[in-house]
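**Q** Following is a predicted model, sequence given first.
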Amino acid sequence: MTRAARSRAVACAALLVAVMTGCVAIPTGGPVTAGGGGQVREQDGVVVLAQGPQTDAEPTRIVEGFLLAMDAEVTGDFDITRQFLAADERSEWDPGAETIVASTTMVEQTGDAQVTVSLAVKAKVDVDGRYVEVPADALETLRYELVQDARGAWRIAYAPDVLVVDSRRFAQQFRETSLYFLTPDSRVLVPEVRFFRDRNVPTAVVRALLAGPSPWLQDAVTSAIPPGTELKPEAVSFERGGVAEMTFEPARAVLEADRGLLLAQLDASLRPLGVTTLVVRAGAGGAVIEGVPDVLPAPDAGELEILVDGQTLRVVADAPAAVDGAGVVQGAAPGSPARSADGLVRVALADPSTLVTVPVGSAEQRTLLTGPALAAPSVDRYAWVWTARGSGAGRLDAVRLDGTAVEVTADWLAGRTVQAVRVSRDGTRVAIVSRGPDGVTLNVAGVTRDGGGVPLTIGPGVRAGGSLTPAAAASIVWVDDVTLGMLAEGDAGVTPYRVPVSGGSTPLPAVADAVELAADRGSRSLYVVTADGDLLRHEGGTWVAVPGVTGVLDVAGAAFPG
């Protein structure tokens, strides 16, 4: 729409408001009466109604109207939107194939019967609800072919199978939810975030669970739902009061499954949607399946720990306290402490090239690994210590306290230099900041292990925080089970961000001299260490200095990972 056209639209809207308000008279006389005591409700939001095509509209107007109607019918059946399409295209066009979240849209006619739409893209969501944040300067072009019908009216003969929405509409009309799978030992639930149009969301969630985890995660997790299980009928009945009913086929496979774990996955995935009671049947008219789930939440992050002059301290009530039995780390530049949840594994970097154990009790400091520019270590729930040698070797290194070491490879890391590593608290995913020909990126990948929990390989990496450039400090930490904290370069200096594995990144106030991030007890509480050694806590929308804490060399971002 041109600037002039927009001005005419605004003028028409203003005229309409004036006409409507002109029909309402406010009484100026009569007795004073008491009000009804009612409350003024805040308006839920502007409801945009889709409008069909005008008979004499030019091609650009047809495409503009098509995009507006599409945006207005995000949670509908696109009945009005399809009126802009030629008869044959109405049944062919599939708006669910992909969603583009756009910040700006420009429509122009590029041929006698062709209209081009240029989009500044913020994110993309695929048919299965997987959200990918794209680089800040991402652009995309969509082309629409038009024809004239028997009456001479223009209609769209070809439209890309894409749903285009702006960020505000996406936030209003799409529902963020987690699908829950299981760790290979079936002890911990693992979330994978998806985004679905806000209609029949319980059905969309159950269908996605039956389809299984995304390719990047599938070798790192398992599911108690038998392969090939189908939802029959193909919808979840969601009643008032929070009762969700569904039937799975084939019945025999469902009855032979671990029903407790199956129900645990369904309950964790559906409860945030308001489901309080699950009724799951094995086959049409079959018995309601029952079971007792035996799963645990992901391990807590533990207390925040810091390293001051080589001494490990824990932050309790915003004051440092000594960690019982922990000795001083010896080395040229001790830093980057990490530990397990139970505190039995404690490590640090004695210098940038030496990974050591932290002396505890009578146990002396020992060297576990050496290499150039080692990444800050991270301890997983299987007691493996992860790091990486900054050599572009295309792998990560994992070592245990007994000296057992393995190389964990990933094809996509070949030729890249790993700068930061953090394993998720459930041990199934690893976040990696690496530098390569395309610059510095943050990726999350699944971890494949053997039956004893030994890490074997890393799966395909999925890009997170695609609009961001990780800072030179390359500090990352798991804030919760689906969100990372990262320092990124920004116009105001180094800026901490909350970066979902799937979703849009959120900036926090900039800290120009920030060098390290930490998360406390797995909550959404974040800490920053500055170049001067001060510890700042995010509180009330700003960063507040933790009193009595100075000279911080580094932090143990969390117990899982450390």
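**A** Sure, I can see it.

**Q** C-alpha only now, for contacts and for neighbours.
**A** OK.

**Q** which residues sit in contact with the residue nearest to the spatial centre of the chain?
**A** For the chain, the residue nearest the mean C-alpha position is residue 502 (2.6 Å; C-alpha atoms, centre = their mean). Residues near residue 502 by C-alpha atoms under 8 Å, 6 or more residues apart in numbering: 130-133, 193-194, 464, 482.

**Q** please redo it, this time with the cut-off set to 10 Å
**A** 125, 129-133, 176, 192-195, 444, 462-465, 482-483 (C-alpha atoms under 10 Å, 6 or more residues apart in numbering).

**Q** any idea which element residue 123 lies in?
**A** strand 114-126 (DSSP states H and E).

**Q** before we move on, what about residue 206?
**A** helix 201-211.

**Q** Check it against this one:
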Amino acid sequence: MPDRSARPGRRRSVARRFAAAALPVLLVVVLSACVGIPRGGSVQDGGTVGGSDGDVDVNFIAPGPTEGATQEQILRGFVDAAASPQNNYEIAREFLAPELRSDWDPDAGVTIDQGGRTFAPVADAVQLTVSPVAAVDDRGEYRESANSSPLSWTYGFIQVRGEWRIASAPPGIVLEASTFADVFAAYSLSYFDPSYSRLVPDQRWFPSRASTATRIVGALLDGPAEWLKGAVATAFPEGTSLTSDAVPVEAGTARVDLTKPALQADAVTLQRMQLQLTSSLVQLSGSVGGVAAVSNVAITVVGNSTQTVSPLTLTAPRVDPRALVQRGDEFGFASGDGIETVPGISAAVVAAGADAAVLSADHDQAAVRSAAGVTVVQADGDVRLVDDRPGLLPPTMDPFGFTWTVPASAPTALLAHDAAGGTVQVTTSWTGASTIDSIQISREGTRLVALLRDGTQSRLVAAAIIRGDRNAPLRLGDPVELRVMSSEAKTVTWVDDITVAVLLDGDGQTTILTQQIGGRSAPVPPLANVTTLVGGNGLTQLRALTSDGRLLLPRGSSWQEAGGDVRFIATQLGSPD
């Protein structure tokens, strides 16, 4: 299963949550179960709040409409009540006219803002204006906004038994960024690479409530995000869906009842279906918003049990925790003051005069860049120059044995070279880029991230890799723009299966930010004079190289030197089994 250790946790400190609670809502502390605060009555002494690890879960419960509230007060209450998704946004629906309550669709999407909203009367309505920073669509896909141009919606009102209620409202909800982090959580839907030998995460965001398991399974069966289609595979037969809009969880077991197309599944397909469901659902840890924890999945088809199959296990690629470097005239894994060489590879890398390299997961092949171009080195002694074009970026490699190269000045001139010496022109679909500064393929080989530049702006994009016979790359899918940066972006590297880190150079200093694919960005402690950034197994294993050859590793909120005289840090795809 993919390593989730570097991902944002499902739990946050109570101090963090109270600081975020600028909305007029009540806070519910959740320890071992989902606890509700009565919406009326006197305040009771609840004693001390605490947990075994000092970390507790908090639910928001918004107040309902108050008697005599104005139109603006009703709208403010309705917007604030989006922080309480329990019982299908039951409290928010109290602000709606009876005719609208069942039709309003809160799951149509989320607009995320930083506050500073305005409410303005317009005839017999109220207009809400926000400055968005991100959005989540009806499939749970998250996108940060390229700009914060204001968005406005108009809400109509009628009186119901002498009280104002909302008669017309757009679908979806609005949440402040700090509240969104407490109400929604990220879940990685699991699909397969084309060879069915590795899992590929497709990150989605859903509110924490009792129906979260149903949302996850429904989204999984609905298929991958549009940009991933054609690059990933699913085991579920076409047309498979839930027989009802419910995935009950009993004693840790999620019971998934599928429609008739699932009857086509043989034993191997059932194993894969089980793995996809289990990997997607075990992220439910319980407690918050009534979400039940899941540890097992039971599949039935139209109410009937399926044949019993043994569990399928796939291990996510993990690299050697040691930095792979060239120090002096030695190439290998940094071990204290020494270097542990890679048999059949190290000597050839040094002999090539490399200034950048990538090592395969089996440690039997490396691609190196030197003054001559990009050379592929095999552990059996074969050394082959595969690309001699000038101005090549450091190469990247996929788990199917292809080495990828592209010149910095020609973003669309992307080539993939196989181990036998064949070369494939990979069709790209990105436009508007004058140069390309960095590329890297995910360790399971289905996604490529790139830094594109046009003038003073750098764009971080991700694209799916569409493959043909024998997993040969054919083209890249339409790119997803993850972030636009005014500083010059120098390097992008995979941190884990869902996160990349970007090295930025601007105003005389280097900065680093992390970006989830389908999620949020965050800064990393800054560094000075860094030229290279390489990922390991999570944020704690980022490796940075300074212009004077010092190897730096993150330690808490700072960086620690781990050696000097380093020529370059190489990228790893994994470790031998």
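**A** Thanks, I have the structure now. Keep in mind it's a predicted model, so treat the numbers as computed, not measured.

**Q** what's the TM between chain one and chain two?
**A** The TM-score (TM-score structural alignment, normalised by the length of structure 1) is 0.84; 523 aligned residues with a C-alpha RMSD of 3.3 Å.

**Q** contacts for the host helix or strand of residue 155 of structure 1?
**A** Using DSSP H and E, residue 155 of structure 1 sits within strand 154-158. The contact list for strand 154-158 of structure 1, computed with C-alpha under 10 Å, 6+ apart, reads 53-63, 66, 82-90, 92-93, 113-115, 143-149.

**Q** can you give me the angle the strand holding residue 123 of structure 1 makes with strand 154-158?
**A** Interaxial angle, strand 114-126 of structure 1 versus strand 154-158 (axes from the mean of the first three to the mean of the last three C-alpha atoms, to 10 degrees): 50 degrees.

**Q** mean shift between strand 114-126 of structure 1 and structure 2?
**A** The superposed strand 114-126 of structure 1 is, by mean C-alpha distance after the TM-score superposition for structure 1, a mean 2.4 Å from where its aligned residues fall in structure 2.

**Q** Relative to the whole chain's centre, how far out is that strand?
**A** 21 Å (C-alpha atoms, centre = their mean, to the nearest Å).

**Q** where along the stretch 51-200 of structure 2 do the strands fall?
**A** 57-61, 109-113, 118-122, 125-130, 132-137, 142-144, 151-160, 163-168, 173-176, 184-192, 199-207 (DSSP state E, counting those that start in this stretch).

**Q** Return the residue of structure 2 aligned against the residue nearest to the centre of structure 1.
**A** Using TM-score structural alignment, the partner of residue 502 of structure 1 in structure 2 is residue 518.

**Q** Then residue 121 of structure 1?
**A** By TM-score structural alignment, residue 121 of structure 1 lines up with residue 132.

**Q** Please give the number of neighbouring residues around its match.
**A** 23 (other C-alpha atoms under 10 Å).

**Q** what sits against it?
**A** 111-115, 144-151, 174-177.

**Q** ditto for residue 311 of structure 1
**A** By C-alpha under 10 Å, 6+ apart, residue 311 of structure 1 lies in contact with 322-323, 326-330, 334-335, 337, 358, 552-553.

**Q** Return the residue of structure 2 aligned against residue 544 of structure 1.
**A** Match for residue 544 of structure 1 (TM-score structural alignment): residue 560.

**Q** no no, residue 145 of structure 1
**A** When structure 2 is aligned by TM-score structural alignment, residue 145 of structure 1 is paired with residue 155.

**Q** can I assume that match is in contact with residue 169?
**A** Yes - counting by C-alpha atoms under 10 Å, residue 155 of structure 2 touches residue 169, with 5.1 Å between them.

**Q** and for the two, which residues touch both?
**A** Joint contacts of residue 155 of structure 2 and residue 169 (C-alpha under 10 Å, 6+ apart) are residue 75.

**Q** Near residue 60 of structure 1, how many residues? Count them for me, please.
**A** Taking other C-alpha under 10 Å as the criterion, the count of residues near residue 60 of structure 1 is 22.

**Q** Give the other helices and strands that the longest helix that structure 2 contains contacts.
**A** With DSSP state H setting the assignment, residue counts place helix 267-281 as the longest helix in structure 2. Judged by 3 or more C-alpha pairs under 10 Å, 6 or more residues apart in numbering; DSSP states H and E, helix 267-281 of structure 2 is in contact with strand 184-192, strand 199-207, helix 212-222, strand 253-258, strand 296-301.

**Q** Make JSON lines out of these and add mean neighbour count and distance to residue 24 of structure 2.
**A** Output for these, formatted as JSON lines (neighbours: other C-alpha atoms under 10 Å; distance: least, C-alpha to C-alpha, whole Å):
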{"stretch": "strand 184-192", "mean neighbour count": "23", "distance to residue 24 of structure 2": "18"}
{"stretch": "strand 199-207", "mean neighbour count": "24", "distance to residue 24 of structure 2": "19"}
{"stretch": "helix 212-222", "mean neighbour count": "21", "distance to residue 24 of structure 2": "25"}
{"stretch": "strand 253-258", "mean neighbour count": "22", "distance to residue 24 of structure 2": "35"}
{"stretch": "strand 296-301", "mean neighbour count": "18", "distance to residue 24 of structure 2": "38"}
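
**Q** Tabulate these (CSV), appending distance to residue 532 of structure 2.
**A** Output for those, formatted as CSV (distance: least, C-alpha to C-alpha, whole Å):
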stretch, distance to residue 532 of structure 2
strand 184-192, 29
strand 199-207, 27
helix 212-222, 37
strand 253-258, 45
strand 296-301, 42
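
**Q** For residue 324 of structure 2, find the nearest of these.
**A** Among these, the nearest to residue 324 of structure 2 by C-alpha to C-alpha is strand 199-207 (25.2 Å).

**Q** For residue 228 of structure 2, give me its contacts.
**A** Shown in contact with residue 228 of structure 2 (C-alpha under 10 Å, 6+ apart): 191, 200, 202, 446-447, 462-466, 477-480.

**Q** which residues in structure 2 does stretch 160-180 of structure 1 align to?
**A** With TM-score structural alignment as the criterion, stretch 160-180 of structure 1 aligns to 170-190.

**Q** so how far is the matching stretch from its chain's centroid?
**A** The answer for stretch 170-190 of structure 2 is 14 Å, by C-alpha atoms, centre = their mean.

**Q** Same question for stretch 293-301 of structure 1.
**A** Distance, centroid of stretch 293-301 of structure 1 to centroid of chain: 20 Å (C-alpha atoms, centre = their mean).

**Q** any idea how far residue 557 of structure 2 is from the aligned residue in structure 2 for residue 512 of structure 1?
**A** With TM-score structural alignment defining the correspondence, residue 512 of structure 1 maps onto residue 528 in structure 2. Distance of residue 528 of structure 2 to residue 557 of structure 2, given as C-alpha to C-alpha, to the nearest Å: 15 Å.

**Q** ok, these two, which is more surrounded?
**A** More crowded of residue 528 of structure 2 and residue 557, by other C-alpha under 10 Å: residue 528, with 12 against 8.
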